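Colleague: What follows is a predicted protein model with its sequence.
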Amino acid sequence: MTTDSPSVVPTTDGPTVVYRGRNLYSPATPITACRRRVAALTIPDHSLVLVPSPLLGHGLTDLLHKCGPGCRVLLVELEAPLAALARQRLPAALLDDSRVTFCAAERVQELERCFPLELRSRCERVISVNLSAGSQLHSREYTQLLHWLQDEIRRAWQNRITTIHMARLWFRNLIANLPLLPVSRPITGVAVERPVLVLGAGPSLEPLLAELRRQRDQLFVMAVDTALPVLVAHGITVDAVVALEPQHANLGDFLGVDCRAPLLLADLFSYPAVVRLFTPHHTLFFASHPLDSRLIDKLQAHGLMPLQIPPLGSVGVAAVKLATCIYGGPVAFAGLDFAYADGKTHARGAPMLQRQHQTARRLSGDRIYTACLARPRLRQPDKQGGRCQTDMVLLSYAEQLRSLTTGSPRLYDLGVCGLPTGAPRLDGIAEFLRVAGTSQIGAASGLSCRLRATSVSATTAASHAAARQQTATVRAALDEQLSLLARIEEQVTNRAARDPQILSALLQAADYLYAETSAPSAGDEASLRRMLAAARYYRIQIGRALRNLERLTARRF
């Protein structure tokens, strides 16, 4: 950044700005040129309008007149002297408009904190409007910001569509898993004592299996659910399994697998039947927090929410994030390719490939190959300098993984194919162990991990007291929701005694009833009937969870 001061020079058409020897507006018609540029624009409603280097605000009033009520306007300045000028000279009426946000920083990374999720998620597209030559001083950074905003809006709408389809399932799983919290272990109670290797089920897992069998005892092996059958088929035991999937299809990943020995790192929103396959004291919950809700806030206030991580979409990316949370040393990963060849999407032995092969017939053709051809595919650069095949969903997962590896020197990529992850690539496990510098330590250690404070089989008075307290807290939280739903049912069904204000407050407190739709109106009978059906559905789920809690309590105590 320069310390030169910009000069405001009057012209017959209004003031212009001279900075570092150049005019940042038209030297003859600064205002007219900006207004002419804005007049040529078409700005649909619900657009996020990015205005780099707004300077004196020429043309911005006309721009706001063209923006609908759903639009948001971002005024961004990366040059410190020009930011100071904008703060002094931008019209107060412009900055007071609720649609306008002014941000200034010396680095584009600092700007990302200026844009709350609410600002991004309510818009449908990004439109960049350059009204001054000040944008050319940092053209690459402004382009980077534009692409970041586009990705954020795409991700926000992708998450919203996922919420429409999955919200009820997430909340059902959450309620069903709550009774398991008192008999599980806190994820912070794991002490990992060897370098961590995270394994996905991508094709790059296969070349690593032979070396993994030789070096197994020197590693803490953390497998995603779909990679578990592949490893078991090759005689490789795992220390921990990560489960994130909320749907019943996840059960197929554990068929024929002995789930009593490994730890299970399970999302609190994951499929409850998968959690029940594992030893309760080997279960460690985390929360991916896929959506905001008053219910989750309540559980947080009660101290029932475990370790929280951002919603990362892919179980492989979540596993890498969890590995960095439970271990402070080097973490390597493989099998997270986020790319595929036609006819082979996973490593041999993965459940998806197994199911397709079991159902294949002479006349049915290769269903995996057909499914690959049916997906909209993208050709992207791969780790070897060539090109690989992927799609938008897998590409977004790779971007999430790159966001984790950026600025983290202890993450390493052992994969030989797929999309670049941003982590340093190593040639196999032996090189990873040399980099970790703990090969001898791992060989001398008797365990790859242990549970702090107490062993898995030990039960102490302190742990019993804590479990009893958490059981009581879970029971109180579920009873509170039952009471809330009963009051909603009474307000909806008894029209004569209905109070719209009370009903609106009750519905806001139980916002999980309409997480997949918009908030209902207290005067809309059709939407209230939907809320009534949802309330009765969740009362059944909560009642079932309370009975399960009593059964687990009686079994343990």
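Modeller: Good, I have the coordinates.
Colleague: Please count neighbours and contacts with C-alpha atoms only from this point.
Modeller: OK.
Colleague: How about residue 152, nearest residue that isn't a chain neighbour?
Modeller: residue 120 (7.0 Å; Cα to Cα, 6 or more residues apart in numbering).
Colleague: For stretch 485-503, buried residues please.
Modeller: 485, 487-489, 491-492, 503 (16 or more other Cα atoms under 10 Å).
Colleague: Revised request: answer the last question for stretch 544-553.
Modeller: So, applying 16+ other Cα under 10 Å, buried residues of stretch 544-553: 545-546, 548-549, 552-553.
Colleague: want to compare, so here's the second one:
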Amino acid sequence: MLELQEGQQIAPEKPCLVYTERGFSLSYQGRFLYSKYAPDRAILGTIQNLTLLPGTLIIAVSPALWLGLDSLLEKLPENCFLLGVEFDEKLHDFADSELKKITENLDSVKKENLLSKVALLPYPDNDYIVNILSGEDFPSKNEASSILPHISTFRRAIPLEMSAGSQFNKEKYRDFASQAENTIASFWKNRITLTKLGRLYSRNLFKNLGNLSGAIDFRKLSRTVSQPIFVFGAGESIEETIQNISRSQLEKCFIIAVDAAAPALKAFGLRIDAIIAVEGQLAIEKAYIGASGKDSLIIADITSRPQVTRHRKKALTFFASKYTDSSFFKNLSGKAFFPPVIPPLGSVGLTAIHIASLLRKNQNVPIFVSGLDFSFSLGRTHGKNTPAHIARLSAANRFSPAENYAAAFRAGAKAIAGKNAIPVITDQALSGYALSFADFFKGMANLYDCGKQGLPLSIQEISSEKTRMYLETIEEERPAFTAEEDSAPEERKSNQSEIHSFLESEEKALNRIKELLMFGNDVASCSCSLEDELTALISPREYLFLHFPDGYKCESHDISFLKRLRSQIDFFLKDIKNELKK
């Protein structure tokens, strides 16, 4: 490495040390990355004013000389980690060599302590922070990529500019820090969801496995719809759409409805080709009262409420939302009988759009959207004739009006200007879905928002009048979608046999776990210890503990964990036995 003395010329093409009276500064690309007079003054001042909380991932932006590292380490609370990130390859190599110099001068204990709290992200991994935090595979993954503790260690991520090298790639560093923050936040949001609903999702999955062999393989429906697709949510904007576009024109399209929108479309007399069923709880069955889904293809999530599949005369098909990254789900999704896996989109509306994009023959087939408002108006929460609206009407009396004003004044609700400057009310959850919609579908070809009100979806907006004019150009009314039961009995029989074998293996494993927990070493295997056998059986079956507050880890050595786990086994054994009897 070149070290320059005072008066020597600065070489701008590579990082060069520059001597000052108060230590070395660094020059690169014709600029100093630290002060020429006091190189560490700025970063030390920043660290001094920095407030750190336990469980913080600190993104050390362009660490270069790692000035201030000692002061920062002294200030770190528990469960914190300093991750250096450099998007300039030459500066990255320089920072890597500087960190190695720092560690070489430490004894073994201090070196181990530093490396447990500090690391520089390998240059090829800069674009994969989401994968690294989530523990997912990515193209450049190797042993050096596994430098961060488990994501459950962190509660937040903050960026810290350690040199002026951050100015070379400002947008990249901003996106990197944002991705890290969002990934950590999503992990804990998912943990809250799984704590509340994780067991329900897993139990529904086992119950739906029995229906897979008689259902159509969703893969056979993919890329089969050549007509325009119309996706309806349950928001208020659905009313304007069905009032301004005639039934005959709408029925030229392939109609997809989220389950809560089905009664409203049925009341309008509209034929529904497919209903998307995602909800796993009892409340959703209200959407099927009055035979709303009898004449439609049910496209159900494998974790959705199994009972809704009874409300049909036509075919059934399944997909699988990736509700967990567990080994159990990964192993199951690799089996031939398991339905195709889609990303966890969180909202039935987003899922319906994704399913529509999979069904359309190609990107030239337009998808129209209405009723995905992610907001509501004063006194209303859903469109007319949806289950929520009908429930308010049926319960109304002189003391409790049909209008739902309470929703607009609950904690977190706020009024904003939506599409077409129409005032709407939303909250953090609903607006979060709108942002997720934009993230997933912004830029998708031929996706149009027909909703007159609601939050902007960041896709092309189109009025009902223009949609009607387009549909008028379609000469013939398309025939009803006629997806029938799978006509390959040998394939159905094979799937049934594989599902049966899988359920039997799970039943055997659960009974063995139960036996080991009840009788301990008296029935333990001679080939391994009790704890090792329990770990081998429990760790790939996360559905047993996924809903625990600490369900992101298998603590088979912890007696409290094992007691809680024992209480869950009988629920799943009951579900598995019921499916085996079918």
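Modeller: Perfect, I can see it now. What you are looking at is a predicted structure, and each value in this text was computed from that prediction instead of being measured.
Colleague: List the TM-score for the superposed pair.
Modeller: With the length set by TM-score structural alignment, normalised by the length of structure 1, the two chains reach a TM-score of 0.88; 533 aligned residues with a Cα RMSD of 2.8 Å.
Colleague: Format the buried residues of stretch 485-503 of structure 1 as a markdown table; extra columns: distance to residue 46 of structure 1.
Modeller: Listed next are the buried residues of stretch 485-503 of structure 1 as a markdown table, based on distance: Cα to Cα, whole Å:
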| residue | distance to residue 46 of structure 1 |
| --- | --- |
| 485 | 35 |
| 487 | 37 |
| 488 | 34 |
| 489 | 36 |
| 491 | 36 |
| 492 | 34 |
| 503 | 31 |
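Colleague: Contact partners for the aligned residue in structure 2 for residue 263 of structure 1?
Modeller: Matched to structure 2 by TM-score structural alignment, residue 263 of structure 1 sits across from residue 297. Residues near residue 297 of structure 2 by Cα atoms under 8 Å, 6 or more residues apart in numbering: 273-275, 312, 314-317, 483.
Colleague: who's in contact with whichever residue in structure 2 pairs up with residue 63 of structure 1?
Modeller: For residue 63 of structure 1, the aligned residue in structure 2 is residue 72 (criterion: TM-score structural alignment). Counting by Cα under 8 Å, 6+ apart, residue 72 of structure 2 touches residue 47.
Colleague: Where does residue 72 of structure 2 sit, in terms of helix or strand?
Modeller: helix 69-75 (DSSP states H and E).
Colleague: so what's the match of residue 263 of structure 1 closest to, chain neighbours aside?
Modeller: residue 274 (4.5 Å).
Colleague: Tell me the spacing between the aligned partner of that neighbour in structure 1 and residue 199 of structure 1.
Modeller: Alignment note (TM-score structural alignment): residue 274 of structure 2 maps to residue 240 of structure 1. Note on residue 240 of structure 1: its distance to residue 199 of structure 1, by Cα to Cα, to the nearest Å, is 10 Å.
Colleague: my guess is residue 507 of structure 1 meets residue 487, correct?
Modeller: No - between residue 507 of structure 1 and residue 487 there is no contact under Cα atoms under 8 Å: 9.9 Å.
Colleague: circling back: name the residues of the helix holding residue 72 of structure 2 that come out as buried.
Modeller: 69, 72-73.
Colleague: so after that helix, what's the next helix or strand?
Modeller: Following helix 69-75 of structure 2 in sequence order, the next helix or strand is strand 81-85 (DSSP H and E).
Colleague: Report all helices and strands that that following strand contacts.
Modeller: Under the contact definition 3 or more Cα pairs under 8 Å, 6 or more residues apart in numbering; DSSP states H and E, strand 81-85 of structure 2 sits against strand 56-61, strand 118-120.
Colleague: tell me the most buried of those strands?
Modeller: strand 56-61 (a mean of 24; mean count of other Cα atoms under 10 Å).
Colleague: quick one: that one aligns where in structure 1?
Modeller: Against structure 1, strand 56-61 of structure 2 falls on residues 47-52 (TM-score structural alignment).
Colleague: average offset between the matching stretch and structure 2?
Modeller: Compared with structure 2 after the fit, stretch 47-52 of structure 1 shows a mean deviation of 1.4 Å (mean Cα distance after the TM-score superposition for structure 1).
Colleague: From residue 69 of structure 2, how far out is the residue lying closest to residue 168 of structure 2 once chain neighbours are set aside?
Modeller: Leaving aside its sequence neighbours, residue 168 of structure 2 sits nearest to residue 88 (Cα to Cα, 6+ apart; 7.8 Å). For residue 88 of structure 2, the distance to residue 69 of structure 2 equals 20 Å [Cα to Cα].
Colleague: re earlier: okay, and which of the contacts of residue 297 of structure 2 map to strands?
Modeller: 274-275, 316-317 (DSSP state E).
Colleague: and which of the residues you listed is nearest residue 434 of structure 2?
Modeller: residue 275 (21.2 Å; Cα to Cα).
Colleague: dump the residue contacts of the closest one.
Modeller: 256-259, 262, 293, 296-299.
Colleague: ok, those in structure 1: which stay?
Modeller: Among the contacts of residue 275 of structure 2, the contacts conserved in structure 1 (both residues aligned by TM-score structural alignment, their matches' Cα atoms under 8 Å) are 256-259, 262, 296-299.
Colleague: Restricted to strands, list these.
Modeller: 256-258, 297-299.
Colleague: Out of the residues you listed, which two sit at the greatest distance?
Modeller: Across these, no pair lies farther apart than 258 and 297, at 11.9 Å, counting by Cα to Cα.
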